[in-house]
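[1] Starting from these lines, generate the structure:
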Amino acid sequence: MTENYTALYEEHKKLGASFTDFGGWQMPLKYGSELAEHKAVRNSAGIFDLSHMGEVWVTGPDAATFLDYALAGKISAIAVGKAKYSLICNQEGGIIDDLIVYRRGDEKFLVVPNAGNAKVVAEALAQRAANFDVDVEDVSAETSLIAVQGPKAEGILLRLVPAAQHELVTGLKYYAAVEVSFLVGGAERSLLLARTGYTGEDGFEIFVENDDATALWQSIVAIADEGELTPCGLASRDSLRLEAGMPLYGNELSLQGDPFAAGLGPVVALSKEGDFVGKAALAAKKESGAGASAGRKLVGLKGLGRRAGRGHYPVLKDGNVVGEVTSGQPSPTLGYPVAMAYVDVACAEPGTALDIDLRGKAEPFEVVALPFYKRSK
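    Take a look at the predicted model:
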């Protein structure tokens, strides 16, 4: 696989990052202690490089109608300035990717797929656009994405924004985006700021051209008080999103899975007018009781002991295999092991006692409602 490097790679090297391959990208796994990075986001703020994510602009008179056809959600219902979590599925109802769609105008949308799927999603959108008056432009290679997450994120970013625009930041709702002027390396830059994230905390994601990415990162780090902002890698991002009960493509979501088993039934707009890719298959899956009365369902598991389950470990009920772990580790915030797993629907009720087979030893867990962690507003 070809190794890709973000525009911030040299910056991460300077900070002493340990790197890992993720979706073909060399990304910082951690800079020091992943536990310290996790706790920084929960208690103060963390800064992440998310430039491995994709960015695809969809513009033109048919943009909203096209995205209603190409994606599982009702994208035409998004108000300008708002965003929506959605899925792109194949004709069989398998999940190609989960993504966020930002509506930037009546005929202008930004689709943000996951790193390893960015090229596949861009190609699928281009193919599906054949009968629509739209332009699909993949700008992933030219775009960087920096996230600042945590309770102090807003206060830090306000120091880089002119006072006259502070209300644009403070008034920005969750799953919304706005163009804001940032002081980057001594010059003002108009950048797209979104109140979105993957940590379970308040926070922001900033879209910036590659040429300005390093200056923006350095400006954010420089403006923060000592100990207020911590560079964070993928390890802490994974533990944060797991506590928040957020699915990861390749773990909880896949082509072999379906939205209903994953608890994402509300994301699928079967009632929207017209056809969309995968509609017939998804309707049949829902009719068959997928995730409700048939098959398996994604659940949260709380460890009653100290040992954590990991991906692909079997889940047991009375010694019989009833499921499989998709993600699991000790929760730094809660102090006990947590996991997400697909289990038989008969075993999915909160309070159900289950075991995870930890290399031949049954470790007790209990089914709990997701998310494991919810920030206090």
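
[2] rest of the way, CA atoms for contacts and neighbours
    OK.

[3] measure stretch 218-236 end to end?
    Across its full length, stretch 218-236 reaches 21 Å between end residues, using CA to CA, to the nearest Å.

[4] now the lengthiest helix in the chain, how far from the centre of its chain.
    Taking DSSP state H as the assignment, the helix of the chain that covers the most residues is helix 210-223. On the basis of CA atoms, centre = their mean, to the nearest Å, the separation between the geometric centre of helix 210-223 and that of its chain is 23 Å.

[5] next structured bit after that helix?
    strand 230-231 (DSSP states H and E).

[6] contacting residues around that next one?
    Outside of strand 230-231, the residues within contact range by CA atoms under 8 Å, 6 or more residues apart in numbering are 31, 37, 40-41, 45-48.

[7] any idea which of the residues you listed is the one closest to Val367?
    Proximity of the contacts of strand 230-231 to Val367, judged by CA to CA, is greatest for Val41, which lies at 26.5 Å.

[8] how many neighbours does the closest residue to that closest one other than its chain neighbours have?
    Computed as CA to CA, 6 or more residues apart in numbering, the closest residue to Val41 that is not its neighbour in sequence is Gly150, at 4.6 Å. A count of neighbours around Gly150, defined by other CA atoms under 10 Å, yields 25.

[9] Are any of the contacts of strand 230-231 buried, and if so which?
    Among the contacts of strand 230-231, those classed as buried by neighbour count (16 or more other CA atoms under 10 Å) are 31, 37, 40-41, 45-48.

[10] To compare against the first, here's the next sequence to fold:
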Amino acid sequence: MKNIPLLHIHESLGAKILPFAGYNMPILYEGVNIEHETVRNAVGVFDVSHMGEFLISGPNALALIQKITTNDASTLTIGKAQYSCFPNDKGGIVDDLIIYKMKEEEYLLVVNASNIDKDWEWISVHNDVNADMKNLSDEYSLLAIQGPKAIEAMQSLTSVNLSEIKYYHFEVAEFAGIQNVIISATGYTGSGGFEIYCKNDEVEHIWNKAFEAGTAFGIKPIGLAARDTLRLEMGFCLYGNDINDTTSPLEAGLGWITKFTKDFVNSEALKVQKENGVQRKLVGFELIERGVPRHDYEIVDKDGNTIGIVTSGTMAPSLNKGIGLGYVTTPFSTPDSEIFIRIRKNDVAAKVVKLPFYKK
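    Have a look, this model is predicted:
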């Protein structure tokens, strides 16, 4: 297991540390519900320094990115970020990622920790245009400062007007006295805030300054368990659960990041799939009766026939009801469709709902 740079701080704060994606990570501090509500109502800080960062640059950087991702990166301008995915050549997804346009001919790709080696190899294999590639994953740390009070709490640490950074835009600026920090209006919670990218030897200083600045706003450290409940309430996919090497972006509801205005890996096959329609779809559902849906639980119809499988599920802290994501056969994918989640031999009534579950 690898250690993130601030592991000693999380241990000193009494965090429950568990292996996650090859790293020892803080999963829990006070409790999932308390931490979840902190982010929904105030401001919390996640240490997600396990994430991977690749720098792709040179005259052919865009050509490589266009070939290996489904979204259209040619629309990016400097200071803008884009959600995308790497399609594989079998109709599935290698990983999902965020692409940042740093400069002309320079892009930062942020990938999931569990897929760093796999993604690096995948990009390398397809780099027949000799774009310059650097794996910065072991050099950079990432703090997600999330919640409705994040702007107000962090404004004293930078001269950049944080309220003017639009969603999926970023600034490279001084933050907490450190130069060249990426301040990105992205996140995985649906409650606003920023993601802060810095060098490993800078992250402890930034962590301490962020907590000093946020004290009056109720800032707290937040673990990965609450990150999961927050993202699930928003209906955001988690790689390895809701999307993987066997799920198509069109099945997963990611048609909006799948642009057929360009050629990319397996684009012809995905185009045919779009024209013919998919056999199954990823849907959000909420339980009508009491119960907690979990990963890999069966989804059945009223007669008990299997129609799908749960990919993510929880008792939603903000909604106080069981919610989940899962793949179902297409006839059951429309909102208000009646489905049942098989929980320990009991078929618990549920209905398909529009995402996100949590609405501000």
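
[11] just to revisit the earlier point, export the buried ones among the contacts of strand 230-231 of the first structure to CSV and tack on secondary structure?
    Written out in CSV, the entries for those read as follows (DSSP: H, G, I helix; E, B strand; the rest coil):
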residue, secondary structure
Tyr31, coil
Glu37, helix
Ala40, helix
Val41, helix
Ala45, coil
Gly46, strand
Ile47, strand
Phe48, strand
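
[12] mind giving me JSON lines with those and columns for distance to Glu226 of the first structure?
    As requested, these are exported to JSON lines (distance: CA to CA, whole Å):
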{"residue": "Tyr31", "distance to Glu226 of the first structure": "17"}
{"residue": "Glu37", "distance to Glu226 of the first structure": "15"}
{"residue": "Ala40", "distance to Glu226 of the first structure": "12"}
{"residue": "Val41", "distance to Glu226 of the first structure": "15"}
{"residue": "Ala45", "distance to Glu226 of the first structure": "12"}
{"residue": "Gly46", "distance to Glu226 of the first structure": "13"}
{"residue": "Ile47", "distance to Glu226 of the first structure": "14"}
{"residue": "Phe48", "distance to Glu226 of the first structure": "17"}
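
[13] just to revisit the earlier point, aligned partner of the residue nearest to Val41 of the first structure in the second structure?
    By TM-score structural alignment, Gly150 of the first structure lines up with Gly147 in the second structure.

[14] and if you look at Gly23 of the first structure?
    By TM-score structural alignment, Gly23 of the first structure lines up with Ala21.

[15] burial of the alignment partner in the second structure of Phe260 of the first structure, as a residue count?
    With TM-score structural alignment as the matching criterion, the partner of Phe260 of the first structure in the second structure is Leu250. The local packing count at Leu250 of the second structure equals 22, with neighbours defined by other CA under 10 Å.

[16] separation between Leu250 of the second structure and Ile123 of the second structure?
    Leu250 of the second structure sits 22 Å away from Ile123 of the second structure when distances are taken as CA to CA.

[17] picking that back up, who's in contact with the match of Gly23 of the first structure?
    With contacts defined as CA under 8 Å, 6+ apart, Ala21 of the second structure is in contact with 50, 113-114.

[18] which one among the contacts of strand 230-231 of the first structure gets closest to Asn4 of the first structure?
    Proximity of the contacts of strand 230-231 of the first structure to Asn4 of the first structure, judged by CA to CA, is greatest for Phe48, which lies at 17.0 Å.

[19] Report the contact partners of the aligned partner of Ile78 of the second structure in the first structure.
    Matched to the first structure by TM-score structural alignment, Ile78 of the second structure sits across from Val80. The contact partners of Val80 of the first structure, by CA under 8 Å, 6+ apart, come to 103-106.

[20] what do you get for Pro151 of the first structure?
    The neighbours of Pro151 of the first structure, taking CA under 8 Å, 6+ apart as the test, are 41-45, 201-203.

[21] List buried members of these by neighbour count.
    When neighbours are counted using 16+ other CA under 10 Å, the contacts of Pro151 of the first structure contain these buried positions: 41-42, 44-45, 201-203.

[22] Which ones among those lie within strands?
    With strands identified by DSSP state E, the entries of these that belong to them are Gly203.

[23] Distance to Gly305 of the first structure added to the buried ones among the contacts of Pro151 of the first structure, as TSV?
    TSV is the format used below for these (distance: CA to CA, whole Å):
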residue	distance to Gly305 of the first structure
Val41	26
Arg42	24
Ser44	29
Ala45	30
Glu201	27
Asp202	31
Gly203	33
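
[24] ok, the buried ones among the contacts of Pro151 of the first structure vs Val134 of the first structure, which is closest?
    Gly203 (31.9 Å).

[25] Pull the number of nearby residues for Val267 of the first structure.
    Counted with other CA under 10 Å, the neighbours of Val267 of the first structure add up to 17.

[26] Who are the contact partners of it?
    By CA under 8 Å, 6+ apart, the contact list for Val267 of the first structure reads 72-73, 85-87, 259.

[27] If you rank those residues by neighbours, which is first?
    Ala72 (28 neighbours).

[28] Just list what the helix or strand containing Phe86 of the second structure packs against, helices and strands only.
    In the assignment (DSSP H and E), Phe86 of the second structure maps to strand 81-87. In terms of contacts (3 or more CA pairs under 8 Å, 6 or more residues apart in numbering; DSSP states H and E), strand 81-87 of the second structure is packed against strand 93-103.

[29] I'd like to know how far the counterpart of Gly54 of the first structure in the second structure sits from His10 of the second structure.
    Aligning on TM-score structural alignment places Gly54 of the first structure opposite Gly52 in the second structure. Gly52 of the second structure sits 20 Å away from His10 of the second structure, going by CA to CA.

[30] more crowded one of the two?
    In this view Gly52 of the second structure and His10 are compared by other CA under 10 Å, and Gly52 has more residues nearby, 26 against 20.

[31] Would you mind confirming that that one is in contact with Leu136?
    Yes. The criterion here is CA atoms under 8 Å, and Gly52 of the second structure meets it with Leu136 at 7.4 Å.

[32] residues contacting the residue most central in space within the second structure?
    By CA atoms, centre = their mean, the second structure has its centre lying nearest to Tyr188, at 5.1 Å. Residues near Tyr188 of the second structure by CA under 8 Å, 6+ apart: 227, 230-231, 236.

[33] about what we covered before: biggest separation within the contacts of Pro151 of the first structure, which pair?
    Distances among the contacts of Pro151 of the first structure were taken as CA to CA; the most separated pair is Asn43 and Gly203, at 12.4 Å.
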